[in-house]
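Q: All I have is the shape, not the residue letters:
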């Protein structure tokens, strides 16, 4: 990627006659804390070493040009004209960020931009959030705007809601903006307060196995899970009127309210309450350097997602089952909304190549599907490259 960046800088100079400034915005993983965000709970993301790279410079006029190196597409527009979503989907992430900055009263001028990414598309590593944060930081620096990184994360989220039409949570943009090398970040999804925890994975590798499937249940089942959690909160309020979300409930409350809720609603609530407990337990394990304990808790989360929350699928369960039976695999779980996508795994460095080979071969033999493998490391959040 370093050589590619140098090539793009040369292309930029050739196309526009000026030297660009370059920004890097990472994708993200989530160690633990799945389906907790809309229950006012906690998540534990980290920025990674796969990223979007933005090359930018003022154009000297109101005219702006966006160039996607990877798609070999471009888009022209006037920065002073009204913005609205367009048919070129990738362009909307840029227009949405511009719209947010202008709505906040910031004055922008024309610019020229090229970008590339080594974040695999559709892998669940939040390439869209990285694009929004990298571009937003580029504009902030280029035009000397006073925008804190937390505000940039909120703008990226709003841009995705309004221009891309995706009702995402705040975690992806937050991790891309606020990530810190060697650390995970515990984010309170209700207050947006956050705290860094050391993630000393030196003896271990983080490996993602892509199931290469995406079942179309994801969106409809997401809405059903949210409704079931809300139904559970109403039942819990009969035993504790102060409960306004599952974040405030404990397992004792749930046991007391169990008779007044359907069995499936009980299991959804049980998972969400236990997952918040697991996030805190993982934070304590990280502080104590107990990485193998972290792996075990990740497996507990996968079991909960598969059996109680029921957002896993045969492919994800198969990947975890095969990996768990490999020497050197200390834990893993499905990552993301579910019904496809990736598993995230902690594997001892001295065994990682063998585990990868066993999982790739085993998955193909079991289901006839190839799996993509992504080895990632925790890295810093968005910033300008020297």
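A: All right, it came through fine. Bear in mind the structure is a predicted one, so any value in this text is a computation, not a measurement.

Q: Going by C-alpha atoms from here, please, whenever you check contacts or count neighbours.
A: Noted.

Q: All the strands of the stretch 51-200 of the chain, residue numbers only.
A: Here the stretch 51-200 of the chain has its strands, by DSSP state E, counting those that start in this stretch, at 63-68, 73-78, 111-117, 183-188, 194-198.

Q: and those strands as CSV, adding mean neighbour count and distance to residue 86?
A: Conversion of the strands of the stretch 51-200 of the chain to CSV gives the following (neighbours: other Cα atoms under 10 Å; distance: least, Cα to Cα, whole Å):
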stretch, mean neighbour count, distance to residue 86
strand 63-68, 18, 13
strand 73-78, 13, 10
strand 111-117, 22, 18
strand 183-188, 23, 33
strand 194-198, 16, 35
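
Q: mind checking which of those is nearest residue 384?
A: Nearest to residue 384, of all these, is strand 111-117, at 13.7 Å by Cα to Cα.

Q: this is the comparison structure:
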């Protein structure tokens, strides 16, 4: 088991008994591109995780080891700054946030590694940040609450990795709850849990195997288009601080002034927020087939209105739709590549994976990777590992 291997490596390398921590990746079932519009998202923590072995070392030095890469990075506490070792920045950014808060950071040793596929949209970076933040909070007795740990981790990504992410990924890693998805209000940070019947239905991710270079530039463009829409609406409705506050009626009334493209972008965001609310009601009613229809609706909106899908993602959704036991599918993440998330009856998962691999490779020439996931608790400690 990877967590045991990491613990054993730590004890042999540093001759100390570490704190062991697991930090999960996440999926987002519905609510895409709503976070930066102060809307709603519906993520869950999953059993693809980063494992940490961490201990204070009584010095003024941080010693980091990436178990997966077999690489080291060492720095004095006084010299913490963004590094040319890219993987180390996610960890150093967390340390820097503790230091900014004038918390008593001490030298420590850390070995980490994980099972989250890189580049598949499961937020491995957030798991790395949140796992170390939790470990340091525990070892240093700083008693920060989980929302503060999420903010620390988000800021680490902003300032040390240069990614201006929302807080959803870090929130999901820290606040996940087994058997539940969690609806987060990205404006107020209020949240609520909704049951997910993991015995009857499984979440299966299908990796398109592509990542188009459009993603980052188009992401910024979409943000600007949403902001333009808000600026137009605010002239008539001062209470519209973000698209979260807009209604379909308001958009339709000012469609000509918004222009066709901005209108479509804004309409998607308003409808997606409504879909998140509707999907939560379906979960309360234990009606996952109805939830799946909202997933299809989300994908159609992302494809046709927000225009952030790509041919490979569309092919995956359309291949999944007629297969036995599939009740929903959609692209997940920023777009232009990455994964689809599929809601599949537990008894049909094996045949689904076989059929999808065969059909996708036949149609695109790309070998399909799939990931079966279980919803788990958020960041937490693991039991100590005995080393013989």
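A: It's in. Quick caveat, the model's predicted, so the values are computed rather than measured.

Q: Report the TM-score for the pair.
A: In this superposition the chains share a TM-score of 0.97, using TM-score structural alignment, normalised by the length of the first structure; 383 aligned residues with a Cα RMSD of 1.0 Å.

Q: follow-up on the earlier one: any idea which of the strands of the stretch 51-200 of the first structure gets closest to residue 302 of the first structure?
A: strand 183-188 (19.1 Å).

Q: Out of the strands of the stretch 51-200 of the first structure, which is closest to residue 32 of the first structure?
A: strand 183-188 (9.6 Å).

Q: Specify, as a residue range, where the closest one falls in the second structure.
A: Per the alignment by TM-score structural alignment, strand 183-188 of the first structure matches residues 180-185 in the second structure.

Q: Mean per-residue distance, the matching stretch versus the first structure.
A: Comparing stretch 180-185 of the second structure with its match in the first structure after superposition yields a mean distance of 0.8 Å (mean Cα distance after the TM-score superposition for the first structure).

Q: Make a markdown table out of the strands of the stretch 51-200 of the first structure and add distance to residue 18 of the first structure.
A: Listed next are these as a markdown table, based on distance: least, Cα to Cα, whole Å:
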| stretch | distance to residue 18 of the first structure |
| --- | --- |
| strand 63-68 | 14 |
| strand 73-78 | 18 |
| strand 111-117 | 10 |
| strand 183-188 | 37 |
| strand 194-198 | 39 |
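
Q: among the ones you listed, which is nearest residue 278 of the first structure?
A: Using Cα to Cα, those put strand 183-188 closest to residue 278 of the first structure, at 11.9 Å.

Q: could you give the angle of the closest one to strand 194-198?
A: Going by axes from the mean of the first three to the mean of the last three Cα atoms, to 10 degrees, strand 183-188 of the first structure is angled at 150 degrees with respect to strand 194-198.

Q: just to revisit the earlier point, so which of the strands of the stretch 51-200 of the first structure is nearest residue 236 of the first structure?
A: strand 183-188 (21.5 Å).

Q: Name the surrounding residues that touch the closest one.
A: 40-47, 171, 175, 179, 193-200, 283, 378 (Cα atoms under 8 Å, 6 or more residues apart in numbering).

Q: how about the strands of the stretch 51-200 of the first structure, which one is nearest residue 305 of the first structure?
A: That would be strand 183-188 among the strands of the stretch 51-200 of the first structure, by Cα to Cα, at 19.9 Å.

Q: burial of the alignment partner in the first structure of residue 362 of the second structure, as a residue count?
A: For residue 362 of the second structure, the aligned position in the first structure is residue 365, judged by TM-score structural alignment. Using other Cα atoms under 10 Å, residue 365 of the first structure has 11 other residues around it.
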